[in-house]
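Chemist: One predicted model, sequence on top.
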Amino acid sequence: MPEAPTAAAGAARFGVPLSGRGCYNARMANVVGIIMAGGQGSRLYPLTKVRSKPAVPIAGRFRLIDISISNCIHSNVRSIFVLTQFASESLHRHIFTTYRFDNFHRDFITLLSAQQTLENRNWYQGTADAVRQNLTFVKDAGAHVLVLAGDHLYRMDYRKFLESHEATGADISVAVTPVRAEQAPEFGVMKVDGRGRITEFSEKPKAAADVDRMRVSEDIFKKFGVPDEGRTHLASMGVYLFNQNVLRDLLAHTDYRDFGREVIPHAIGERLVFGHFFDGYWEDIGTIPSFFEAHMDLTRPLPKFDFYDEDRPIFTQARFLPGSKILASEVENAILCEGSIVNRSRIRDSIVGIRSRIGDNCRLERTVIMGADYFESREDQARNRENGVPDVGVGRDC
């Protein structure tokens, strides 16, 4: 079994300035990040036909996994494991070619695919089981373990998460965000007391009585500095911070497979489990409609999620593509990614992904063009015509 570098050695920079909170940066060196990236994402089909959900392109040039990894890097979490399983080749290739730390420090991003061993012949059976099967790779006995979803769109400073975790003396901290009552059936929702300790948890409550029972009072929102703005419930973001000894004990003495459905509800009665309030933009892009609407928001003048934040950029693969070429076209409220070519067309409220070709006299409105993996040459296009195959991209008069 390969030995992973220690978390305490992972405090180097990734070419971006961090804030001046040196004590927090040093403490984050003792945090190990585990990103759950093995999900099939069946509700996003056909985008997940040949790749896992975290590998799905977003905003024309990024991958969903880039969000969680970038959050880790900016928060000085530099010891990162990515757990993969379903259709992982595309995701592995992206991470391997994108995230390479320098040779003078022991920062790392390690891919851990589901595998058969002498002790275990099973695939990952859920989020908790995936972590259970890979805890042997976490070598620092005193490190905190930060468990993240690899398919959410948000920007979060995990240093503040650790700060509140230590201030409350929590065994486990769960990042929570306010949602409206009609959204509660889509999430795991919880109630907290005046200190922020989680007292009750319900996974995707459906009955009206169950939804009503999980309401959080306005006083709780005020106490933690979060305006309720018509929001009545607290939803789990699928972001957890564990004291490592607690995590090991919970997974060793139960056969629970999932954090949200089993581990966290069980731990509430036995451990100190606190909520960390987060009131920024957060979107679980789990369905085609939510994926589409998140992209439409990106085309607005002031989107809810800002990919243009110079202090906390989202990292992705450096492709060295040429700039976009626009020929006699009209473009309004759109994002045109590098390598795209637009020919005498009109584009409005749309995103055109990398290497996309838009033919003559096209009209794109509220459209997401995912992009292409390669440019077709003239010879390729000639063969397409001979074989009756359309060219990659959008043809003319569409």
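Modeler: Okay, I see it. Numbering: from 1, shown residues only.

Chemist: Could you use CA atoms for every contact and neighbour count after this?
Modeler: Fine.

Chemist: Going along the chain, name the helices of the stretch 101-250 of the chain.
Modeler: Chain-ordered helices for the stretch 101-250 of the chain, with DSSP state H, counting those that start in this stretch as the definition, fall at 127-134, 158-168, 208-213, 218-223, 244-252.

Chemist: Comparing these, which stretch has the densest surroundings?
Modeler: Ranked by average neighbour count under the criterion mean count of other C-alpha atoms under 10 Å, the helices of the stretch 101-250 of the chain are headed by helix 127-134 at a mean of 20.

Chemist: Could you check the angle that helix makes with helix 244-252?
Modeler: Counting by axes from the mean of the first three to the mean of the last three C-alpha atoms, to 10 degrees, helix 127-134 lies at 110 degrees to helix 244-252.

Chemist: Does anything pack onto helix 127-134? Which helices or strands?
Modeler: If you count contacts as 3 or more C-alpha pairs under 8 Å, 6 or more residues apart in numbering; DSSP states H and E, helix 127-134 packs onto helix 244-252.

Chemist: what about residue 293, neighbour count?
Modeler: 12 (other C-alpha atoms under 10 Å).

Chemist: which SSE is it in?
Modeler: helix 288-298 (DSSP states H and E).

Chemist: re the thing from before, reformat the helices of the stretch 101-250 of the chain as JSON lines; add distance to residue 268.
Modeler: Below are the helices of the stretch 101-250 of the chain laid out as JSON lines (distance: least, C-alpha to C-alpha, whole Å):
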{"stretch": "helix 127-134", "distance to residue 268": "16"}
{"stretch": "helix 158-168", "distance to residue 268": "15"}
{"stretch": "helix 208-213", "distance to residue 268": "17"}
{"stretch": "helix 218-223", "distance to residue 268": "19"}
{"stretch": "helix 244-252", "distance to residue 268": "12"}
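
Chemist: nearest to residue 293, of the ones you listed?
Modeler: Nearest of these to residue 293, taken as C-alpha to C-alpha: helix 208-213 at 25.5 Å.

Chemist: In the stretch 251-398 of the chain, what residue spans correspond to strands?
Modeler: Ranges of strands within the stretch 251-398 of the chain are 273-277, 282-284, 325-327, 330-336, 341-343, 346-352, 357-358, 363-365, 368-369, based on DSSP state E, counting those that start in this stretch.

Chemist: ok and the helix holding residue 293 relative to strand 346-352, angle-wise?
Modeler: Using the same axes, to 10 degrees, helix 288-298 lies at 120 degrees relative to strand 346-352.

Chemist: Just the buried positions in helix 288-298, please.
Modeler: Residues of helix 288-298 classed as buried: 291, 294, 295, 296, 298 (neighbour count, 16 or more other C-alpha atoms under 10 Å).

Chemist: putting a second one here so we can go through both:
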Amino acid sequence: LASMGNYVFNTDALIREVKGDADKKDSAHDFGKSIVTNMWPQGRTYVYDFSRNEVPGQEEKERGYWRDVGSIEAYWRACMDLVDVTPIFSLYNEEWPIRTVYDFYPPAKFVWSDEVTKRMGIATDSLVSEGCIISGGHINRSILSPNVRINSFSYVTESIIFNNSNIGRYAKIRRAIIDKNVKIAPHVTIGYDLEADRKRFFVSESGIVVIPKGTVVEA
């Protein structure tokens, strides 16, 4: 039994339980841990058997896929699931499309193909959104949100980069989550020396570096 974070309440019951939980000093004040577990012995409480969930067009291996993304590690792992060659959770099921808001950017662009200098715009095992420009850099097993710029000779692997961020020339980034509007200066290295990273950023227990929104990272 797991709490998936989706709940439907009668209004009066929800108000009663939230107020009651607020008065408990030893409570974690968490829906899954505190409120739901307190409710089920007291009255009618129902659960949904997600293992029997039917999604049109879904392959058998995808049945029951779910991830709790309540921690940095869990969120990063869920994102890395999407860049596998045959992901366990497919974004390409035409019978069950995933709706989202689209930005009006042009298609992603990959430029430079100089094999002599290794200035090549390359993406391998990655998801690249609209408006991104991979200008002579290489991304691997990464997810780029719209309007991200990857400049020449840089290398990004196992990372998630949010909107409007810019990765400078010769930068090296590994196992990082980079929020929106971040500017990484040329020659910056992130994710290769975690002790140095901890002096400037948050680093999770497993070594995932998190860079906040709007940060300018100098070399």
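Modeler: Good, I have the coordinates. Since the structure is predicted, the reported quantities are computational estimates derived from the model, not experimental observations.

Chemist: Which residues are in contact with residue 11 of the second structure?
Modeler: Applying C-alpha atoms under 8 Å, 6 or more residues apart in numbering to residue 11 of the second structure gives no contacts.

Chemist: do you know how far it is from residue 17 of the second structure?
Modeler: Applying C-alpha to C-alpha, to the nearest Å, the value for residue 11 of the second structure to residue 17 of the second structure is 10 Å.

Chemist: cool, and residue 180 of the second structure?
Modeler: 37 Å.

Chemist: higher neighbour count, the two?
Modeler: Neighbours around residue 180 of the second structure and residue 17, counted as other C-alpha under 10 Å, are more numerous at residue 180. The numbers are 20 against 16.

Chemist: isn't the more buried one right up against residue 160?
Modeler: No - between residue 180 of the second structure and residue 160 no contact is recorded; they are 10.5 Å apart, counting by C-alpha atoms under 8 Å.

Chemist: Could you tell me how many residues sit around residue 64 of the first structure?
Modeler: Neighbours around residue 64 of the first structure, by other C-alpha under 10 Å: 22.

Chemist: counterpart of it in the second structure?
Modeler: Structural alignment (TM-score structural alignment) places residue 64 of the first structure against a gap in the second structure.

Chemist: Help me confirm that residue 64 of the first structure comes into contact with residue 57.
Modeler: Yes - with contacts counted by C-alpha under 8 Å, residue 64 of the first structure reaches residue 57, the gap being 6.4 Å.

Chemist: tell me the helices in the second structure, going along the chain?
Modeler: 11-22, 36-39, 72-82, 194-198 (DSSP state H).

Chemist: counterpart of residue 49 of the second structure in the first structure?
Modeler: Using TM-score structural alignment, residue 49 of the second structure pairs with residue 277 in the first structure.

Chemist: ok, the spatially most central residue of the second structure to residue 145 of the second structure distance?
Modeler: The second structure has residue 79 as the residue nearest its centroid, 4.7 Å off, counting by C-alpha atoms, centre = their mean. Applying C-alpha to C-alpha, the value for residue 79 of the second structure to residue 145 of the second structure is 12 Å.

Chemist: got it, and residue 14 of the second structure?
Modeler: Distance from residue 14 of the second structure to residue 145 of the second structure, by C-alpha to C-alpha: 37 Å.

Chemist: do the same with residue 180 of the second structure
Modeler: Counting by C-alpha to C-alpha, the gap from residue 180 of the second structure to residue 145 of the second structure is 9 Å.

Chemist: Any buried residues in stretch 29-45 of the second structure, and which?
Modeler: Buried-residue list, stretch 29-45 of the second structure, by 16+ other C-alpha under 10 Å: 31, 32, 34, 35, 36.

Chemist: Which residue, neighbours along the chain excluded, lies closest to the corresponding residue of the first structure for residue 140 of the second structure?
Modeler: Residue correspondence to the first structure (TM-score structural alignment): residue 140 of the second structure is matched to residue 332. Nearest residue to residue 332 of the first structure, sequence neighbours excluded (C-alpha to C-alpha, 6 or more residues apart in numbering): residue 348, at 4.8 Å.

Chemist: That neighbour is in contact with residue 335, isn't it?
Modeler: No - with contacts defined as C-alpha under 8 Å, residue 348 of the first structure does not count as touching residue 335, sitting 9.4 Å away.

Chemist: Which of the two has more residues huddled nearby?
Modeler: Between residue 348 of the first structure and residue 335, counted using other C-alpha under 10 Å, the more crowded position is residue 335 (21 against 17).

Chemist: Tell me who's in contact with the more buried one.
Modeler: Shown in contact with residue 335 of the first structure (C-alpha under 8 Å, 6+ apart): 60, 299, 350, 351, 352.

Chemist: Quick check, the third one in contact with residue 337.
Modeler: No - shown here, residue 350 of the first structure and residue 337 do not form a contact pair, counting by C-alpha under 8 Å, at 11.2 Å.

Chemist: ok, the residue lying closest to residue 124 of the second structure once chain neighbours are set aside - how many residues close by?
Modeler: Excluding the flanking residues, the one nearest residue 124 of the second structure by C-alpha to C-alpha, 6+ apart is residue 140, at 4.8 Å. Residues lying near residue 140 of the second structure (other C-alpha under 10 Å) number 18.

Chemist: Likewise for residue 183 of the second structure?
Modeler: Residues lying near residue 183 of the second structure (other C-alpha under 10 Å) number 20.

Chemist: now it: how far from residue 7 of the second structure?
Modeler: 39 Å.

Chemist: just residue 217 of the second structure next, same as before
Modeler: From residue 217 of the second structure to residue 7 of the second structure the distance is 41 Å (C-alpha to C-alpha).

Chemist: if I look at whatever residue of the second structure lines up with residue 240 of the first structure, how far off is residue 74 of the second structure?
Modeler: Here residue 240 of the first structure is matched to residue 7 in the second structure, going by TM-score structural alignment. As judged by C-alpha to C-alpha, residue 7 of the second structure and residue 74 of the second structure stand 21 Å apart.

Chemist: And residue 46 of the second structure, by the same measure?
Modeler: Residue 46 of the second structure is 27 Å from residue 74 of the second structure, by C-alpha to C-alpha.

Chemist: So residue 217 and residue 7 of the second structure - more neighbours on which side?
Modeler: The neighbour comparison of residue 217 of the second structure against residue 7 (other C-alpha under 10 Å) goes to residue 217, with 17 against 11.

Chemist: how much space between that one and residue 78 of the second structure?
Modeler: Taking C-alpha to C-alpha as the measure, residue 217 of the second structure falls 26 Å from residue 78 of the second structure.

Chemist: pretty sure residue 34 of the first structure contacts residue 148?
Modeler: Yes - counting by C-alpha under 8 Å, residue 148 is a contact partner of residue 34 of the first structure at 6.1 Å.
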